[in-house]
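Q: fold the stuff below for me.
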Amino acid sequence: MREFARVQDQALSLDSFDPIQDFPECGGVDVFIGTVRNHHEGKAVKALKYTSYTPVAEKMIREIEQDVKAKYSEVSYVRVIHRIGYLDVSETAIIAIAYAAHRREAFQACEEAVERVKHEVPIWKEEFFMDGTSQYVEGCCIRKDATEQTSSSLAKEEKSAKHAHHHHEHCAHTHD
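A: Presented below is the predicted three-dimensional model:
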């Protein structure tokens, strides 16, 4: 098994992950790549900065990977890496990958890993706008048992997200 940091301050790469050839029982690969988009709620975005409480973020991402793998019996491999530092538009902020015997569990495991990392792990996103203003984005570190008010802000945030999935044979989106 390849060993690598789950929180990285350099460009992310699919090369970090163990190859599918190491998991001959798996017939499905799901990859989610979250990139920086050029807008948020109608404002033009220039760049983002992700900061983290890295020791805890590392530990929590690894725990989420283990939890998700344990939940889905057909899933053999789940990994997530997240970028910190300044990112320009179109740079990759997060990559999640899941290998499973069949596509359904690969899809489910990958999505669950992304959502949990996004809402539970202490990684914060600050957006810098073309007009010179900046703001921290709500949504980090919010668990499912959060208040109703938090849930409505999450729904608003999810609505503003743009998703693009690449599945199986060819092993990217906007991360909030």
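
Q: CA only for contacts and neighbour counts going forward, please
A: Fine.

Q: report the buried residues of the helix or strand harbouring residue 151.
A: Applying DSSP states H and E as the criterion places residue 151 in helix 148-159. Using 16 or more other Cα atoms under 10 Å as the test for burial, helix 148-159 gives 150-151, 154, 157.

Q: next, the structure of the following sequence, for comparison with the previous one:
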Amino acid sequence: MSNQYNFHTKTIAKLGYSDSLREKYMKFYRDRSSLFLPFLRGSVLTYVGVDNIITGPFRQLMIKYFRLGDFGSNAREEYLYYLLLFFGLLQLLITLQSAFQPVIEIIDTKVILRTKEKTLSVIKNTFDIINLEVVEDNFLQFSFQNGEVYNVQVDDVSIKEVQKEFTSFNFYEEE
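A: Modelled structure (predicted):
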């Protein structure tokens, strides 16, 4: 059995389990520089919502160019700004959560995955992983013995970093 992984053909590894070189923790985070744009979008939406609700400088500027009454005089306008505030706060929450919560985390014999298929994180045994491969250039597909397959989005995670860590974690490729 070899420790060579073929990343050029999109297969990361067919995994088995070995206890000899076991490390305690392994975590993969999104690249924080890629989270700047969603953070900026959330900040702008939140600012526009709050500014219009409290009649701030942006609303004063808009009053000069548009026929706007006091806030609350038009129900549709009021709902629009509350909706903008909600979406802005939601975007900020998701961005901050993505910055501090790992995409893939392996602790002892458990693997914890953040996937789009499940709302909460998926927790499985590392013993149950039978295949790991890159799908569509931006998803890492984990296949488990019970037939479950989970895709983890790895757009902002370095595949070389994943390869290095899984090699040091002593999973081996089956032939």
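
Q: how alike are these chains, TM-score-wise?
A: The TM-score (TM-score structural alignment, normalised by the length of structure 2) is 0.26; 69 aligned residues with a Cα RMSD of 4.5 Å.

Q: dump the buried residues of helix 148-159 of structure 1 into CSV; add distance to residue 56 of structure 1 as well.
A: Listed next are those as CSV, based on distance: Cα to Cα, whole Å:
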residue, distance to residue 56 of structure 1
150, 23
151, 24
154, 23
157, 24
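
Q: before we move on, the earlier item: need the contact partners of the following helix or strand past the helix holding residue 151 of structure 1.
A: Later in the chain than helix 148-159 of structure 1, the nearest helix or strand by DSSP H and E is strand 166-167. Strand 166-167 of structure 1 is contacted from outside by 28-32, 172, using Cα atoms under 8 Å, 6 or more residues apart in numbering.

Q: which residues touch residue 43 of structure 2?
A: When contacts are counted by Cα under 8 Å, 6+ apart, residue 43 of structure 2 touches 88-89, 92.

Q: how about residue 45 of structure 2?
A: Counting by Cα under 8 Å, 6+ apart, residue 45 of structure 2 has contacts 84-85, 87-89.

Q: who wins for neighbours among the contacts of residue 43 of structure 2?
A: Counting neighbours by other Cα atoms under 10 Å, the top entry in the contacts of residue 43 of structure 2 is residue 88, with 24 neighbours.

Q: and that residue, what helix or strand is that in?
A: Here residue 88 of structure 2, judged by DSSP H and E, is contained in helix 75-100.

Q: quick one: list the elements packing against that helix.
A: Packing partners of helix 75-100 of structure 2 (3 or more Cα pairs under 8 Å, 6 or more residues apart in numbering; DSSP states H and E): helix 36-53.
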